[in-house]
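Q: Using only what follows, build the 3D model:
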Amino acid sequence: MNYRLYFESRKGRLLQIVAAVAAVIIFFISVSHFQTGSKNKATHKSNNIYLEEYGCGVHVERIRGQDVVWELPRQKPRGVIMFAHGCHHAAGDLWPPSPQCQTCLGLPEERRLRIAALHRRLALIGISSLDRVGKRCWAELRKDGGRNVANILREWIERQGLRGVPLYTMGASSGGQLALTLPRHMRVAGVYAQVRGVENTVLQLPKGRMFPPTVFVHMPRDEDNAAIIRGNIETLKNTGTPVLELKIHPRPVTVEFLTERSPLIDETMAEGIVNALKKSGIVAENGSLTEPPRPATEKWAPLVQPVIGDLSLTLDESHVGELVNLAWAKHELVSDEAEAIMTWLQHGGGRELDGIEDARRKAEQEGEVVWNNKKVKDSSGSYTSCQKYK
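A: This next block holds a predicted model:
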């Protein structure tokens, strides 16, 4: 036997086997990496969209007979901001569904308000109205004028070790009325009221106290509320209160608008939604709405539902419904300029910043927020561990 040829032949076959095994291993590693990478990419996208790194997680409890949902920022809070929902809504609308808050909805505009608050290092507390079975408005305003909510805030602030930090109130529609009423019962550093005003007498605080800096966000298409808000603005300016006004006008329903606002709507789904709305006749070729979407729901919903699959079209619980209502711009919660508005309030309103553009520049200087799938850095460039601030 030629042993040299034999061993060279064995060596050759061994190298072939090793090469084959290596190829198989590389293949499975590549597949695993691709799958894991895709999974991580999807998870990363989801986390970035909701920007969970800004908050310490949602907490749900009952205080003084009312549902309360809250979250602390990862860095020591520079203030507290209370959110009061509108009719047919709840405090949990700001947070995405989770094991900690299974009834939370994470609606598009509410979620963006939450992101802005946490990015501004504001401890966020949402309180639900007492009415949880009817219209879910703030009917208790007629009974106690918001005193129970004020007591809830005092108790929660004390428990979190946040006594002494500025408190801001934020609300939309019926909740906007509550936000404007609370300064009568407690010290408030600023008010962020949307699409609803109050009787001018509400703005006259007892004991000669001055009303805090106030932002009114409203939609001129809602002529009745716009008129009330104009009266509120005039009243506050006459007493020396800094006031900022932001008018929200109709906008087209486009793929970009839908995907920017909702993390549940990707580009393919958005294209299908826009096409379905155009087919229904409620949206023109240029994307503008031809009629109010809410009363016309039965016209467009059957065409949109197959496009969005399991996503809800239930009134006041739907991402799509909220966004088309916002595009119509008559009476809807909105997140436009939210971070600039909160910055304006944090800097004392007109005492330090001239208007929305000045506030926007200040917000960018202190740490720019990027909404679409990009990691956001705080002005300090780092994040701290969640902790109690005692």
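Q: Only C-alpha atoms from now on, for both contacts and neighbour counts.
A: Will do.
Q: tell me the SS of F83?
A: strand (DSSP: H, G, I helix; E, B strand; the rest coil).
Q: thought it was touching T169?
A: Yes. Contact status for F83 versus T169: in contact at 6.4 Å, counting by Cα atoms under 8 Å.
Q: Among the two, which residue is more densely surrounded?
A: With neighbours defined as other Cα atoms under 10 Å, F83 and T169 compare such that F83 has more, 30 against 25.
Q: show me the contacts for the more buried one.
A: Taking Cα atoms under 8 Å, 6 or more residues apart in numbering as the contact definition, F83 lies against A91, L124, I125, G126, I127, T169, M170, G171, G175.
Q: same question, K237
A: Here K237 is in contact with V243 (Cα under 8 Å, 6+ apart).
Q: can you tell me the helix or strand for it?
A: Secondary structure from DSSP states H and E places K237 in helix 223-238.
Q: ranges for the strands of the stretch 151-300 of the chain?
A: 167-172, 190-194, 214-218, 243-247 (DSSP state E, counting those that start in this stretch).
Q: With distance to R114 as added columns, please give the ones you listed in JSON lines.
A: Below are the strands of the stretch 151-300 of the chain laid out as JSON lines (distance: least, Cα to Cα, whole Å):
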{"stretch": "strand 167-172", "distance to R114": "11"}
{"stretch": "strand 190-194", "distance to R114": "13"}
{"stretch": "strand 214-218", "distance to R114": "17"}
{"stretch": "strand 243-247", "distance to R114": "19"}
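Q: Nearest to V149 among these would be which one?
A: Proximity to V149 (Cα to Cα) singles out strand 167-172 among those, at 11.1 Å.
Q: Need the max-distance pair from the contacts of F83.
A: L124 and G175 (15.2 Å).
Q: Of these two, give the one with the bigger neighbour count.
A: G175 (28 against 25).
Q: and H218, what is it in contact with?
A: Q194, V195, R196, N225, A226, I229, E245, L246, K247, I248, H331.
Q: Can you tell me which of those are buried?
A: Buried members of the contacts of H218, scored by 16 or more other Cα atoms under 10 Å, are Q194, V195, R196, N225, A226, I229, E245, L246, I248, H331.
Q: Dump these to JSON lines, plus distance to R112.
A: Below are the buried ones among the contacts of H218 laid out as JSON lines (distance: Cα to Cα, whole Å):
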{"residue": "Q194", "distance to R112": "15"}
{"residue": "V195", "distance to R112": "17"}
{"residue": "R196", "distance to R112": "20"}
{"residue": "N225", "distance to R112": "24"}
{"residue": "A226", "distance to R112": "24"}
{"residue": "I229", "distance to R112": "24"}
{"residue": "E245", "distance to R112": "19"}
{"residue": "L246", "distance to R112": "17"}
{"residue": "I248", "distance to R112": "16"}
{"residue": "H331", "distance to R112": "18"}
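Q: Another sequence for comparison is provided below:
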Amino acid sequence: MVRRMLEGSFRHSATQSFAHSIHLQLSVFWHRVLIAAIVLVVAPLLIFTSRHSPIFTSRKLDWVESNTLSSLSGNLDYIQATQVVWQIPASPKAVLFVAHGCHCRATYFWDKGRTCSECIGLPEERIIVARALVKGYAVIAISSTRECWGLQADKMKVLSILSSWISDKKLGRLPVVGLGASSGGYFLSTLAMEYKFSSLAIMISEGKFKALQVRKDYPPTLFIHMAKDKRRAALIKEAMDILRRKEVQTAEVKCYQLPVTPQLFTKIPGMDIRTADRIYRAFSSTSMLDSESFMTKDGRFLNWMTHLKRHQVMPESSLKKWELHLQELLNLAYGYHEMTSLQSDEMFKWFDEHLP
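A: Got it, this is the predicted structure:
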């Protein structure tokens, strides 16, 4: 009897041990399956990120708060037969002078409104101005005489307009910073030899530093450029070396390509998400975008308007109205040569750090 009881107890214990062993093995198996599944999901994401780094997160792509943009209200004046648009926040701490790129105007930086009927508010320009106003910068943009900036045609006129406007608006006690994009960057780098800026931001341009006799008191200069343009990146490195040899503070911010998404097109004032989605779908049906929605070619050399007309994404009148806006966003996504607001936090940090 005792023997039977001991054998039964042993068999029961063995059964429990076997069951426990099976349970452990199953647990280990499913644990490994779970890890493998996570690896399969995460690995492609890591590869994707390394390929396109840095990718802007959805939070980063939450471009700018609508209430910030609602504060845009540019004032259009013609001074010395030159187009000038400006806006001053309630308590300005500094003045931001903006020099646009070729084929652009001062009116591209503000939305159309009662005080600026000629303004068209391009996506990147308007966001830069909106953020400047929020950060306490009075903003003035001046149009070049011709398509691009020229020293003979523009330098003395801009110096005169900028000085008189600052005096008229009683902003003479405030420091002045400068932003120049492309042709405006070349112009600004030269203008700073004669006008006292607290600091500069030169965008998608290496400036004219090879031809300038830069002094030690030249303004601290930040270069914002697109890494895909390797030739310009090399020229910017040379410009930074010139400035450093003169003990001028300098730094760079690199910009990268972006995936084309419906959200990208909602940066256009008045663009609703449904229309933005139709635009995205029209582009997705072509070879313009790769499988990850990145531009395959520079949008400047693609007949993308034809695709939008064929898909009837919007009335032709609206399409014509937003042509420049769409072109800018495609240029931004391609990441080769375009004004960008995505690095404006770094730019305004640079300005703020160098205010007297």
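Q: Superposed, what's their TM-score?
A: The TM-score (TM-score structural alignment, normalised by the length of the second structure) is 0.76; 290 aligned residues with a Cα RMSD of 2.3 Å.
Q: circling back to that earlier point, of the contacts of F83 of the first structure, closest to S288 of the first structure?
A: The closest of the contacts of F83 of the first structure, once distances to S288 of the first structure are taken by Cα to Cα, is G171, at 27.4 Å.
Q: The equivalent of the closest one over in the second structure: what's it in contact with?
A: Mapped onto the second structure by TM-score structural alignment, G171 of the first structure lines up with G180. The neighbours of G180 of the second structure, taking Cα under 8 Å, 6+ apart as the test, are V98, A99, H100, G101, Y186, F187, L188, A201, I202, M203.
Q: ok, those residues in the first structure: which stay?
A: With contacts defined as both residues aligned by TM-score structural alignment, their matches' Cα atoms under 8 Å, V98, A99, H100, G101, Y186, F187, L188, A201, I202, M203 are the ones among these whose aligned partners also touch in the first structure.
Q: longest helix of the second structure?
A: With secondary structure taken from DSSP state H, the second structure has its longest helix at helix 2-52.
Q: quick one: the next helix-or-strand element following it to the first structure mean distance?
A: Per DSSP H and E, helix 2-52 of the second structure leads on to helix 66-69 as the next helix or strand towards the C-terminus. When the first structure is overlaid, helix 66-69 of the second structure sits 4.3 Å from its aligned residues on average, using mean Cα distance after the TM-score superposition for the first structure.
Q: Tell me where the stretch 201-350 of the first structure has helices.
A: 223-238, 255-261, 267-280, 297-308, 319-328, 338-346 (DSSP state H, counting those that start in this stretch).
Q: most neighbours per residue, which of these?
A: Highest mean neighbour count of the helices of the stretch 201-350 of the first structure: helix 338-346, a mean of 25 (counted as mean count of other Cα atoms under 10 Å).
Q: what span of the second structure lines up against whichever helix or strand comes after that helix?
A: Later in the chain than helix 338-346 of the first structure, the nearest helix or strand by DSSP H and E is helix 356-366. Per TM-score structural alignment, helix 356-366 of the first structure has no counterpart in the second structure.
Q: What helices and strands are in contact with helix 356-366 of the first structure?
A: helix 338-346 (3 or more Cα pairs under 8 Å, 6 or more residues apart in numbering; DSSP states H and E).
Q: Where does the helix it packs on end up in the second structure?
A: Using TM-score structural alignment, helix 338-346 of the first structure pairs with 344-352 in the second structure.
Q: with the first structure superposed, average distance for the matching stretch?
A: Looks like 2.0 Å for stretch 344-352 of the second structure (mean Cα distance after the TM-score superposition for the first structure).
Q: I'd like the distance from that stretch to the chain centre, please.
A: 13 Å (Cα atoms, centre = their mean, to the nearest Å).
Q: what sits up against that stretch?
A: Residues contacting stretch 344-352 of the second structure (Cα under 8 Å, 6+ apart): I128, R131, A132, V177, S198, S199, L200, A201, L222, V253.
Q: can you do 7 Å?
A: I128, V177, S199, A201 (Cα atoms under 7 Å, 6 or more residues apart in numbering).
Q: Quick check: of those, which has the highest neighbour count?
A: A201 (28 neighbours).
Q: Translate that one into the numbering of the first structure.
A: Using TM-score structural alignment, A201 of the second structure sits opposite Y192 in the first structure.
Q: can you give me the offset of stretch 322-334 of the second structure from its chain's centre?
A: For stretch 322-334 of the second structure - counting by Cα atoms, centre = their mean - the centre lies 12 Å from the chain centre.
Q: what's the answer for stretch 237-257 of the first structure, then?
A: So, by Cα atoms, centre = their mean, the centroid of stretch 237-257 of the first structure is 16 Å from its chain's centroid.
Q: Then stretch 156-171 of the first structure?
A: The answer for stretch 156-171 of the first structure is 19 Å, by Cα atoms, centre = their mean.
Q: ok so, going back, identify the farthest-apart pair in the kept ones among the contacts of G180 of the second structure.
A: G101 and A201 (13.4 Å).
Q: Pull up the overlap in contacts between the two.
A: Joint contacts of G101 of the second structure and A201 (Cα under 7 Å, 6+ apart) do not exist.
Q: of all the contacts of stretch 344-352 of the second structure, which two lie farthest apart?
A: I128 and S199, at 16.5 Å, using Cα to Cα across the contacts of stretch 344-352 of the second structure.
Q: what lines up against P213 of the first structure once you look at the second structure?
A: Looks like P213 of the first structure aligns to P220 there (TM-score structural alignment).
Q: ok, now E285 of the first structure?
A: Checking TM-score structural alignment: E285 of the first structure goes with S291.
Q: And for stretch 316-331 of the second structure, what's in contact with it?
A: So stretch 316-331 of the second structure is in contact with L122, P123, I268, D298, G299, H337, E338, going by Cα under 7 Å, 6+ apart.
Q: mind running it again at 6 Å?
A: By Cα atoms under 6 Å, 6 or more residues apart in numbering, the residues outside stretch 316-331 of the second structure that reach it are L122, G299, E338.
Q: can you check stretch 222-233 of the first structure too?
A: Here stretch 222-233 of the first structure has contacts from R196, G197, N200, P220, K330, using Cα under 6 Å, 6+ apart.
Q: Relative to the second structure, which residues correspond to it?
A: Under TM-score structural alignment, the match for stretch 222-233 of the first structure is residues 229-240.
Q: quick one on the thing from earlier: what's the closest of the contacts of F83 of the first structure to A22 of the first structure?
A: Looking across these and measuring by Cα to Cα, the closest to A22 of the first structure is L124, at 53.9 Å.
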